[in-house]
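> Predicted model and sequence follow; I will ask about them next.
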Amino acid sequence: MRISTTALAGLVLGTALAGTLQAPVAAAPPALTWAGCGDGMQCAKLTVPIDWRHPHGRKTRVDLARMPARDPARKLGSLVVNTGGGATIQPVRATPTVVSELTAWFDVVLIDPRGMGDKGSSAAVECDTPQPSIAGLILAPGEAGWRAQARANAAYDASCRKAMGAAYAGLTSWQVAHDLEALRAALGEPELRYFGNSYGTVYGQAYLELFPAKVGRMVLDGVPDHTRPSLERWLTEYARTEEQQLGRFHDWCRAGCALGGDDAIEVFDRLLTRVPLPAGKGTVSKEEFLLAVKEGLAPPVWPRLAAALRKAADGDASDLAKLRPLPPESPGYPAGAMLCHDFMPGLPGYREFQAIESRLRAVAPRIGWIHGRYQVARCVGMGKSPAYPPHPLRAEGVPPVLIAIGDTDANTPHSGAEHLAAQIPGARVVRHGDGHAAYLMQSASGLGATCLRRYVHDYLTAGALPRSGARCPGDLMARIPRG
C-alpha cells in the first residue's frame, strides 16, 4: 500500500508523541550475577520486560559483559558502552583495545541490544532468512526491483518475528533506553555514565529524553540523527554528505594517489559517460559503477578506489566490481529490523519515492542521490510495528553531553550530528578530521593519546569539556597510504 507524505507525517508524529512518554521502571533494581566468561571478562544477564509500558508483563534477557577496572580501589565507577552496529560484546572480544584503555578508570560494562548477544548466548537471536542486500534498489532501479526488495525484506522480517517470538515487540531504541536505566539501577550508580558509538548513540538519544534526571556524563560518537521526522530531509542529509565525500576524495587525491595527475572528479564523470565499462570478461553497469564508487568513498578504502578508477580509465573496471558490498549474512540478525522500527517504520510507495529521488538528484547529482535507495532498501516491505519514529528531541535539564563529529564520516552525516547537538542544552561538540567511529578506531589502531581521545578521557573522568569550537586533526586520515 502506498502511503502519502501527509499520512506518513501523521503516523510519525502520532507514534512519536505516544512513544516518548516515560514508562515506569521496576521499583526494585534487577539483580546481576557476574561470572567469568573468558577474555578477562565477567558476564551477566539483565532480565527486563519485553515492553516497559507493561513492566510486570512478560520478560526477556539482555547480555552484559564487564571488563573490570585495573585498580578497583581507585576506579571512578562504571562506564556503560555500546559500540553500535548490532552486537557489542563479540566485537569487543575480538578487538578489546577499542575500549580497554578505559579500564584505567572504570569498570567498562558492555551492553548488547535486544536480539543480539554474546556467542552461544540464548539472548542472541538468529533469523532463518538474512536481510537482503542494501544494494538491491540501486542494482534493480525499476518498480519490479522495488517489489522484489520489499518481498525479500518481508521474508526477513517474518523470520525474525518467528525467531524472537513475543520479544520482537520490544525491538526499538525506546525499549533499549529503558534497559539502560535498569542497568544503571542494577549497577548501583546514581547516574548513567555512557559511551555510545554509531547506533549506540540512538539509545543514548532516547535515554536523554526519557531519563534526563539520571544522565551523568555521556559521549556520543558517529551520530545517526533520530530527530528528523521528515524522511526526505533525513535522506537529503545523507545525499549531500556523500556528494561532499566525493569532493573530499578528490582533494585527498590531488596531493597524490594512484590517479597520478588526473582530476578524480573528471575521471568519475568521464567513466560515467562510458558505462557499461569493460571488466575482464564482463562489464560494469551504470548502477554497479555508482555503487562501487559509493562503497569506495569510506576513507580507509580511498587508495583502492583510486587504483580501481585508474584501472577503469585505462580500460578494465574489474577492480571496481570488487568494491561492491558483501552478500547478506546468513543467518540474519534482528539489528536491521530495529533500525527500520526506529528510523523508517512507514515508507512511501515507489512512485512517491521517485519524486523524492528527483529532488535528491537536484542537490547531489553525481553520487549522493543514490543514498536514497541505499537507505530505503533496508526497510521497504518491513512491518510497521513496533515503532519509535524520529522526532525532535526534548531533553531539558540534562548535563553537558560530548558529541564527536567527523568531517569524513559519510556513514552518519555531520549535519545530522550538528542538528542533534543544537537540541541538547549545553552540549559540546568536538570536530575532527577522521571518519566514522573515530574514537574506537583510533584506540584499536594504537595511536596513543590523540587529541580526540584526550578530550573524551578528560570529559569522562573529570567532566572537563572542550572549548567551544574545538577541533582535532585527522589522525587516522594521516595514516592512509596513497598507493
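Right, received. Where do you want to start?

> rest of the way, CA atoms for contacts and neighbours
OK.

> What is the subsequent helix or strand relative to the lengthiest helix in the chain?
Assignment by DSSP state H gives helix 231-254 as the longest helix of the chain. Tracing the chain past helix 231-254, the next element assigned as helix or strand by DSSP states H and E is helix 264-274.

> Show me the contact partners of that next one.
246-247, 249-250, 253-254, 277, 286, 289, 306, 309, 312-313 (CA atoms under 8 Å, 6 or more residues apart in numbering).

> and the longest helix of the chain, what does it pack onto?
helix 264-274, helix 350-363, helix 371-376, helix 414-421 (3 or more CA pairs under 8 Å, 6 or more residues apart in numbering; DSSP states H and E).

> let's see 7 Å
On a contact count with 3 or more CA pairs under 7 Å, 6 or more residues apart in numbering; DSSP states H and E, helix 231-254 meets helix 264-274, helix 350-363, helix 371-376.

> if I look at A150, how far off is R53?
Per CA to CA, to the nearest Å, A150 is found 31 Å from R53.

> alright, now check it against this:
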Amino acid sequence: MPTSPRLRLAAIAAAALLPLAGCSDGGSRAAKPESLAWEPCPAPDAAEGTGQPPGPEWECTALDVPLDYDKPDGDTIELALIRARATDATHRIGSLIYNFGGPGGSGVATLPAAAKDYQRLRARYDLVSFDPRGVGRSAAVRCEDDKQLDAYYASDATPVGPAAEKTFVDNLKTYSAACEKNSGAVLPYVGTLNAARDLDRIRDALGDAKLYYFGISYGTELGGVYAHLFPKNVGRAVFDAVVDPTNDAAQGALGQAKGFQLALGNFAKDCIDRGDECRLPGSTPKEIEDGIVALQKRLAVKPIPVGDRKLTETAATGGIAQALYSKDFWPLLEQGLDEADGGSGQLLLALADAMNGRNQNGTYSNIGAANTAINCADFKDRYTLEQTKAQLPAFRAASRVFGDYLGWAMMGCTAWPVPGAWQTPDVSAPGSAPILVIGNTGDPATPYEGAGKMAEKLGSGVGVELTYKGEGHGAYDSGNPCVQKAVDGYLLDGKVPAADSVCTR
C-alpha cells in the first residue's frame, strides 16, 4: 500500500510542540519560489521503495523547514519534492499538491506512478507531491533493519494465551525501542500538525497564494488539519477516501474492521455470482468466509513455507486486507486464497509484503516505521493489554476475519517513547473556500461514513459531500466518469458540485 491503510492503529505525538490555538500562520512564511532548485529526479531510494527514476518530465528538489516550529531558527530538515509542469502553460492555474496517504507513503515515489490518472488536471496544474516529514527522503524514521522486520512482520499479531500475549507485547516494546534509538531526534516532530505547517511552506515556496490540494486517505486528515490552521489559504481542495475526523484510535480501528468486512463480503458475493468461474469453495458468501477463517486457523498452527520465509496467519490476514483496497486486486485475492488452501503461500505473502513496504530485493521502505511514528505522534491513547482484550469482543463481532488483527493493533503505540497530540483532530475551517469531500460506499480502509463527518466538521459552506457508490479505497482513481467530471470541474473550472451529489458505478 504505497497509500498504506491506517491498519496499524497508533496514538500520535508531540503535545509540547503542537499548539492548537488559533489559525495563525504558525511561522509559515517560507523561502521564495526561486530558491527551489529543480533538477532531474534520481531513482527512489530504499526508504521510498525501489524503482526506476521517473521520466524526463519529472523534476525534484528539496525545501528546508524547521524541525520544531516552536524554534523556527533552530534545526531544520529537508522535505523532498517532485513535480511535472502543466502541459498548457498559457492557462496554468498553479501547483496541485498531492498527499496519497498512509500515513507514511512517499509522494515522490507515488505521484509519477499514479500520474496517468491525473493527466487532465496536469493540463492546467503543475502536479506536485512530497515526502512528508519522517517519510522517504524527508528525515525518514528508521526502526529495525530488514532482517528484524522480516521477523517482526511474521510474528503473531493475534496472540492467544499469556505466553503469546507476552511475546506480542515484548515485540512491540523492542520495535518502539529501536525507533527511539535510530530516530529519537525526529519522533516528537513528525505529527500531522507539523506536516500541515510544512504544507503551507511548500505552497508558499511554489509561489501560490492559495493551496490547490488533492488529499487521499490519510491525506484527507492532513488536508483537514491544514484547512483548520490556514483557512484563508485554501484555494480548491479535494478529499478522496476520507478519514473520519471524529474517531479516536479505537473507533477508527473498529470502523476499519467493519469496512474490511464489508469489502470482503462484496468480494465473496462477486465470486459466488460468477458461478463455476469462482475458484473458492462454497455456495454462499458466508461459506467462502468460513473457508477463509478455516485457513487462518490452520496457518496459526502450521504456517506455509515460502522459500526461507513462511506465510503466517498474520501475514495472510494482511495480504487479504491489501487485496481489498481495489476491485482490480480481487482476482489476485481469489487466486492467493485458492493457492494457500492448496499449500502454496507465495501470492498471499507477496500481497502482505506490499502492505508492509517490503521490496522485491528484500529491503523495506520506511512506510511501516513512518506510519507508526506519525500515528503515535497524533493520537494520545495508549491502550493497555487489559483495555485491548476488553474491546476484542466488539472487534470480533464486527469481523471474524479482521477483528482480532485490528483489535490487537490498537496497542501499536503502547510502548511509544513520545506522547500524542490529540484525541481527535480539529478540522473546523470557518472562512475556507469549499472543499469537495468524496465518500465511497464500499471503501474498506476509510469507511463511507467518514466523508459525511468530515464535511460536517469542516463547517457549513466549506465541506461539500459527494457520494460514490462503488468498491475500493478511493473514488477518483476508479475511473468513474461521474466522479472525475465533478472533481475536474471543480479543480479546473471552479464549479462546486451540488451538495450531496451521488455517482454510481
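All right, it came through fine. All values derive from a computational prediction rather than experimental measurement.

> TM-score for the pair, please.
Scored against TM-score structural alignment, normalised by the length of the first structure, the superposed chains reach a TM-score of 0.80; 450 aligned residues with a CA RMSD of 3.6 Å.

> Buried deepest among the helices and strands packed on helix 231-254 of the first structure, which one?
helix 371-376 (a mean of 22; mean count of other CA atoms under 10 Å).

> how much does that one stray from the second structure?
Compared with the second structure after fitting, helix 371-376 of the first structure has a mean deviation of 3.7 Å; criterion: mean CA distance after the TM-score superposition for the first structure.

> for the first structure, what spans make up the strands?
Here the first structure has its strands, by DSSP state E, at 35-36, 42-49, 59-67, 78-82, 107-111, 192-197, 215-221, 277-279, 282-284, 402-406, 428-432, 471-472.

> so the fourth one corresponds to what in the second structure?
Per the alignment by TM-score structural alignment, strand 78-82 of the first structure matches residues 95-99 in the second structure.

> Can you point out the buried residues in that stretch?
Burial within stretch 95-99 of the second structure, assessed by neighbour count using 16 or more other CA atoms under 10 Å, is assigned to 95-99.

> Please apply the same query to stretch 483-494 of the second structure.
By 16+ other CA under 10 Å, the buried positions in stretch 483-494 of the second structure come out as 483-484, 486-488, 490-492.

> can you redo the strands of the first structure as TSV with distance to D342 of the first structure?
Shown next, in TSV, are the strands of the first structure (distance: least, CA to CA, whole Å):
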stretch	distance to D342 of the first structure
strand 35-36	33
strand 42-49	19
strand 59-67	19
strand 78-82	17
strand 107-111	19
strand 192-197	16
strand 215-221	18
strand 277-279	39
strand 282-284	35
strand 402-406	21
strand 428-432	24
strand 471-472	31
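
> Give the aligned equivalent of C60 of the second structure in the first structure.
Using TM-score structural alignment, C60 of the second structure pairs with C43 in the first structure.

> err, P497 of the second structure, not the other one
So, by TM-score structural alignment, P497 of the second structure is matched to P466.

> For T312 of the second structure, see how far away G336 of the second structure is.
Using CA to CA, G336 of the second structure is found at 14 Å from T312 of the second structure.

> what do you get for C143 of the second structure?
Applying CA to CA, the value for C143 of the second structure to T312 of the second structure is 22 Å.

> what's the answer for L406 of the second structure, then?
In terms of CA to CA, L406 of the second structure sits 16 Å off from T312 of the second structure.

> What is the nearest of the buried residues of stretch 95-99 of the second structure to M355 of the second structure?
Minimum distance to M355 of the second structure across these is 17.9 Å, recorded for N99 (CA to CA).

> Look up how far G105 of the second structure lies from that closest one.
Distance from N99 of the second structure to G105 of the second structure, by CA to CA: 8 Å.

> which among the contacts of helix 264-274 of the first structure end up buried?
Here, 16+ other CA under 10 Å leaves 246, 249-250, 253, 277, 286, 289, 306, 309, 312-313 buried among these.
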